[in-house]
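1. The sequence and its predicted three-dimensional model are supplied below.
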Amino acid sequence: MSTNKSRGNATKHKIPAIRLADPFYEREIERYESPLPSREYILQLLTEAGCPVDADALAEQLHITDDERELFQRRLGAMQRDGQLMLNRKRLLCLADKLDLIKGRVEGHPDGFGFVSPEDASDDLFLSPKEMHRVLHGDKVLVRVAGFDRRGRREAKIVEVLEHVNQFVVGRYYFEDGIGFLIAENRRINQDILVPAGNEGAAKSGQVVTVEIVTQPGAHNEAIGRVSEVLGSYTGPGMEIEIALRKHDLPHVFPPEVEKQAASLPNKVLKKDMTGREDIRHLPLVTIDGETARDFDDAVYCEPLGRSGFRLIVAIADVSHYVKPDDALDKEGYERGNSVYFPRRVIPMLPEALSNGLCSLNPEVDRLSMVCDMQISTTGNIKEYRFYPAVIYSHARLTYNQVWDWLSGAIKPDAKQAELMPHLQALDKLFRTLLKARAKRGAIDFGSTETQML
């Protein structure tokens, strides 16, 4: 298939022999309609040259056409950003690894100096405050060893900044003696960011703001920024959360396409969505979580089977019914990775229509679920199990303390809650059976206390 494609292109434009010698030519032609020499091939030619090479001479050697020239320059530029190539003082292309250069990430220190953490996991290199003036914490750089300090650690000199990773910085804006500047909340960013007159927007001195860096720091200039968002007073309620979100680059606003897809979903389970699923809504499944939980991921049900042991059902929300591979919701969920919990606030992985709605096993509503239906012996061994998609109906939202008070007799459940007691008692009995089997296997318990923000 790829051969036919390459032949088809060859009839339109005769490919020079030197280009066909590219070991990765077939891969490139699968990716691009007009394939360029691969990165590996460019590195190979520069290695064979044994000396720095002029970019125009390399383009001529590879028979780069006028139409390809801009794309070829972009490829060379990308290879420079990735630390594969660099330009020497004569603006000639060099292989970075032949110059004993080290690629790594900058780790800033509040006292003004820093370190380079190499990608090859070798020992860190020290960066003086003078070198740190050129970069910010997190930037990717190419450095060379410039000497050793009194403790025998390698000292580095920055040869090239490959990538400035800080586009937005959160901190406190100040205006003093006619000069506006930002002190970053992240103490690893030691240098102030200048905010020229007219770039402060509506910010007032002392307020917490987000600044967009319009000019990155260099050997002879400070970082310059523009206020893009005013968060408010440093002592305002919830400000520590707003700062943490931006300080750690946590995505907290859903893109329009994600919001649009979430808004298109129904607000309840439709009958057509139940097709092909087992209906177990008659079973009194319940959720048991902490008092402050807002989303309910799993529901449980247990019934005793006499000498045969127990039947245990664990149901989790079937997110895959609403989130399909590579759609906007899937991509955003992959980007976020998980929900982030702060005191009094949650940054969900998926929009609230899903996280607190369709994919939360809320009480007394139908929900689509994936179920594991198990039979467990009286000695705690799983005898049978089955997975299946189902429709469930959570009969109650319970808390750990609430269930324990009922089981211990500290509080008597009301008439409706009392209907659940046989199943909760079966759950408790099964828990003790499994705990005993676990201890028999030699499991270790690590006692811990859950931190709670008041």
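-> Done, it's in.
2. going forward, measure contacts and count neighbours with C-alpha atoms only.
-> Noted.
3. now stretch 277-296: how far from the chain's centre is it?
-> On the basis of CA atoms, centre = their mean, to the nearest Å, stretch 277-296 sits 29 Å off its chain's mean C-alpha point.
4. quick one: the strands in the stretch 101-250 of the chain?
-> For the stretch 101-250 of the chain, strands defined by DSSP state E, counting those that start in this stretch occupy the ranges 102-108, 114-118, 125-127, 140-148, 154-163, 168-176, 179-184, 193-194, 208-215, 224-232.
5. so which of the ones you listed gets nearest residue 377?
-> strand 114-118 (53.3 Å; CA to CA).
6. Identify the residues contacting the closest one?
-> Residues from elsewhere that reach strand 114-118, judged by CA atoms under 8 Å, 6 or more residues apart in numbering: 102-108, 123-129, 132, 156.
7. Using CSV, please lay out the strands of the stretch 101-250 of the chain together with distance to residue 435 and mean neighbour count.
-> Shown next, in CSV, are these (distance: least, CA to CA, whole Å; neighbours: other CA atoms under 10 Å):
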stretch, distance to residue 435, mean neighbour count
strand 102-108, 46, 23
strand 114-118, 45, 23
strand 125-127, 50, 25
strand 140-148, 50, 19
strand 154-163, 52, 19
strand 168-176, 48, 22
strand 179-184, 50, 21
strand 193-194, 57, 24
strand 208-215, 50, 22
strand 224-232, 49, 20
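8. In addition, the following structure is provided for comparison:
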Amino acid sequence: MKKKKKSRKKRKEGFSNTKLFDLLLSFFRENPKKRLNYKQVSKALRIKEMGVKIQLIDVMKEMAESKIIEEIQRGRYRLIEKTTTLFSVVKNTNKKGVYVGLDGGDEIFIPREYSLFSLAGDEVEVVLFPKRKKKQAGEVIRVVERKKTEFVGVIDNSSSSYFLIPDDKRVSFDVFLNEKSVKKEHLNKKVLVRIEGWNSGFKNPVGRVIGIIGDINNHDTEINSILYDYGFDPKFPAKVTDSANKINEVISKKEILNRLDLRKTTTFTIDPKDAKDFDDALSVKKLDGGRWEIGVHIADVSYYVVEGGVIDVEAFERATSVYLVDRVIPMLPEFLSNNLCSLKPNVDRLAYSVLFEMDEDSNLLNYRILKTVIHSNKRFTYQTAQKIIDSKKGCFSQELLLLSNISKKLRKKRWEEGSIGFESSEVKFVLDDKKNPIDVFFKESLGTNHLIEEFMLLANKTIAKHIGFPKKSAKPFVYRVHDLPDNDKISSLTNIVKKLGYSINNNSARLLSKSLNVLLKNIKGKKEQQMVETLTIRSMAKAIYTTKNIGHYGLSFGYYSHFTSPIRRYPDLVVHRLLDKYISGAKPTKQNELEELCKHCSEKEKKASQAERDSVKYMQVKFLKNKVGEKYDGIISGVTEWGLYVEIIANRCEGLVRVSSIKDDHYIYDEKKHALIGCRSKVSYQLGQKIKIKIKKADLERKQMDFILV
């Protein structure tokens, strides 16, 4: 493979001083220790015109006066500009380069040729050059840690060499493939490639084919490609499934004697219709004096998944189950997730339980955390349980009505204490036998969804406070934290809603959350609802896992963790193990090791969420590909300098109206107003505005749709 050659175009007379300045600056930065005169520079840059050479001398003198270069000997110059080196993370990428985070929340754009093939999430060492014309310049000088080393795509064999063209269009490079790794059966297929060399001296990273995913444009191939692209293998290694299948299903008498036996207590699950992995169950038992014992029972995965074993290592690597449009990729092998650990009805199951002693006004009087054995009497769906609550008759109606009443009071208290409520309906696709989307429907939350949510929140909060309070003596633990909103975004939101007649009180975190709830309530049904809700959500921080407890702002909890879903979330499994350890008085886990685990799980959660969104985009394009030319009402869901993102009201499918397609004026992006505004007409297209569009193109390969305004 040929070494990368620096591209130097032949310069013509009349070349501007500004462009010549930029060219010289790049050249001196590439040769920081060399002493160069104008003849050497002209030769290297292939400048032959005398007029441009004279310009070059003048620009070099200007650079010396600006103390960017210095004259070491007469006519000879060397780079002297001061630089700053920092370690950071690549935030985003496109075909032209990468965006790297700076202190204070700012970002710097680094062109592709100075990025060392870095990608989003990579930890990098960056050198920052002095600002010129208020613009920061920089270069990636080392990639400390690469987060992605495997890529999905199609092999291009149109030249004498083989290259992988990655599916992910944010990747700025193709991958040169070792000829020996490419076989005839790899061509015209989706393949998985692993990078084996990142040498910046070459034009491309070097990789080899490690597997065939399937036929191009095949549905399963495309869905599996999404999974592989985000680092999730659709299948478990044979040693993991074999290990799971060998686990004894019989619960020993000795184990039952070591636990609180609750098999005779009324217990049931409430889950979605299509659920198979039942993480949680509720029990209800009447006590004296108007008190009730309400049990939150969570599958005791830690009993079956031995720490450090082959199943545990695989579960850690995955960190989460992945929920795509047409399938679930579980964190644990199906024998565990859908069978042995699942709290199915009419079978004995091991659980980790929190037993709450409560009155009917939702006051928490006491609680116990302990290992149990339970026996679920009934498997409800959200719909069947809601029907019983609404009609006040049916199986376990008294217990369901009690839980519904208490959960409503818990929810009301939570709002009063500052918990922020974002209500949204979930879009679901109706699929035919070949997994093609034929319709969409909106899945609204029922009272039973809120019922389960409140008791899970109560359990998670109780567990976190049990270990984390008081903070001075707290042992290392896994918390689910949510930081304060971005102050600049809240200020921007405040200015926008003020013009609409609303207000936001940002004098304290508590007052802010209360005023946001009032705002979200007041905009319901108004034309500005979509815009205000979108901007409010965007102002919020992302919840993460960490050992450093700062509380959960969105829930208004001082202590919060994840305890209730160990079948599908690895942090929950870790929390179970830590509880075991600390309740038994064992030595605390090292905080730095736990923090690394938290970081890994937060990253995998983000990747799973991105995979889910990509699968939705793929299905949206599939759903609309036969509807090109049709017109729809939509709402502007995003505004950028390159166009308007529009969500179709009827089906929530999103596409892009490119600014270049709007021909009636020249439109400029106004970041503060979240709008594109016409220079002459002053016509405005703003976030949340209703417009009419026509579907122009549906591109399955890129998972994107192009709309035009009607």
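-> Looks like it arrived, so ask away. It should be emphasised that the depicted structure is a prediction, and the values quoted were computed from it without experimental measurement.
9. surely residue 86 of the second structure meets residue 127?
-> Yes - if you go by CA atoms under 8 Å, residue 86 of the second structure and residue 127 touch, sitting 6.5 Å apart.
10. Kindly indicate whether the counterpart of residue 408 of the first structure in the second structure is helix, strand or coil.
-> Under the alignment (TM-score structural alignment), residue 408 of the first structure pairs with residue 390 in the second structure. Under the three-state scheme (DSSP: H, G, I helix; E, B strand; the rest coil), residue 390 of the second structure adopts helix.
11. which helix is the longest one in the second structure?
-> Longest helix of the second structure, by residue count under DSSP state H: helix 591-624.
12. Which residue numbers in the first structure does that helix align to?
-> So helix 591-624 of the second structure sits over no part of the first structure, by TM-score structural alignment.
13. Same question for whichever helix or strand comes after that helix: list its buried residues.
-> Heading C-terminal from helix 591-624 of the second structure, the first helix or strand you meet, by DSSP states H and E, is strand 631-640. By 16 or more other CA atoms under 10 Å, the buried positions in strand 631-640 of the second structure come out as 631-632, 634-640.
14. tell me how far strand 631-640 of the second structure is from the chain's mean position?
-> With CA atoms, centre = their mean, you get 23 Å for strand 631-640 of the second structure.
15. now swap in stretch 281-297 of the second structure and tell me
-> With CA atoms, centre = their mean, you get 37 Å for stretch 281-297 of the second structure.
16. Stretch 234-241 of the first structure too?
-> With CA atoms, centre = their mean, you get 24 Å for stretch 234-241 of the first structure.
17. List of residues touching it?
-> 172, 206-208, 231-233, 342.
18. how many neighbours does whichever residue in the second structure pairs up with residue 428 of the first structure have?
-> If you follow residue 428 of the first structure across to the second structure using TM-score structural alignment, you land on residue 404. When neighbours are defined as other CA atoms under 10 Å, residue 404 of the second structure has 20 of them.
19. try residue 255 of the first structure
-> Neighbours around residue 255 of the first structure, by other CA under 10 Å: 12.
20. just residue 261 of the second structure next, same as before
-> Neighbours around residue 261 of the second structure, by other CA under 10 Å: 15.
21. Touching, it and residue 374? I think so.
-> Yes - if you go by CA under 8 Å, residue 261 of the second structure and residue 374 touch, sitting 6.7 Å apart.
22. Which of the three states applies to the closest residue to residue 493 of the second structure other than its chain neighbours?
-> Leaving aside its chain neighbours, residue 493 of the second structure sits nearest to residue 535 (6.6 Å; criterion: CA to CA, 6 or more residues apart in numbering). In three-state terms, and counting by three-state DSSP, residue 535 of the second structure is helix.
23. do residue 281 of the second structure as well
-> Reduced to three states by three-state DSSP, residue 281 of the second structure is strand.
24. Tell me the counterpart of it in the first structure.
-> Match for residue 281 of the second structure (TM-score structural alignment): residue 299.
25. Against residue 4 of the first structure, how distant is its match?
-> Shown here: residue 299 of the first structure relative to residue 4 of the first structure, a distance of 55 Å by CA to CA, to the nearest Å.
26. same check, this time on residue 39 of the first structure
-> 24 Å.
27. Of these two, which one has the most company?
-> Applying other CA under 10 Å to residue 39 of the first structure and residue 4 shows that residue 39 carries more neighbours, namely 16 against 9.
28. So the more buried one sits against residue 77, correct?
-> No - if you go by CA under 8 Å, residue 39 of the first structure and residue 77 don't touch, sitting 11.2 Å apart.
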